[in-house]
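Chemist: Pasting a predicted model and its sequence here:
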Amino acid sequence: MAELFKTDIQTVTDLFFADKFAREAFKYKCSESIFTVAEDTANYLRNTNSKQGTFNFENE
């Protein structure tokens, strides 16, 4: 599909899941605040999955 629409695979993936999420939210009559909650949840998951840096306390 990405080649058909002359775009990258990430854009196609993002559009697919955005559409899927919006349709489910509409189907279950969620309030508009669901999108803010989803964004906060995505940021939390992104931050918990990132690696924490290390400190080097040795004197060189």
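Modeler: Alright, I've got the coordinates.
Chemist: Could you use CA atoms for every contact and neighbour count after this?
Modeler: OK.
Chemist: Show me what the helix or strand harbouring T41 is in contact with.
Modeler: Using DSSP states H and E, T41 sits in helix 33-48. The contact list for helix 33-48 (Cα atoms under 8 Å, 6 or more residues apart in numbering) reads A25.
Chemist: ok, and here's another one to check against it:
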Amino acid sequence: MVKDSTPSQVATNALQGIPFGSIIGGPLRACAEAQAEQAKAAAEFMKEAGLDLDKETKEKE
């Protein structure tokens, strides 16, 4: 079988070896974890700053 050396096939072959799941997935996972940590910190700050609502009256405590 003759090897296809057209530019599109060469590019396709070169790209097939790249671990896109790791390259994209790692940073994306890190962003999601950072956002979750930030949300927890923001909620804790709101509670400490007195921005928590009374569950019965829905007013600030």
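Modeler: Okay, I see it. Note that this is a predicted model, so its numbers are computed, not measured.
Chemist: quick one: TM-score?
Modeler: Here the TM-score for the pair of chains, by TM-score structural alignment, normalised by the length of structure 1, is 0.37; 26 aligned residues with a Cα RMSD of 1.9 Å.
Chemist: what comes up buried for the helix holding T41 of structure 1?
Modeler: Residues of helix 33-48 of structure 1 include none that count as buried (16 or more other Cα atoms under 10 Å).
Chemist: just the helices in structure 2 please.
Modeler: Listed in chain order, the helices of structure 2 (DSSP state H) span 7-16, 20-48.
Chemist: okay, the angle between the lengthiest helix in structure 1 and helix 33-48?
Modeler: In structure 1, taking DSSP H as the definition, the longest helix is helix 9-27. Orientation check (axes from the mean of the first three to the mean of the last three Cα atoms, to 10 degrees): helix 9-27 of structure 1 against helix 33-48 gives 140 degrees.
Chemist: quick one: Q9 of structure 2 from F20 of structure 2, how far?
Modeler: The spacing between Q9 of structure 2 and F20 of structure 2, counted by Cα to Cα, to the nearest Å, is 18 Å.
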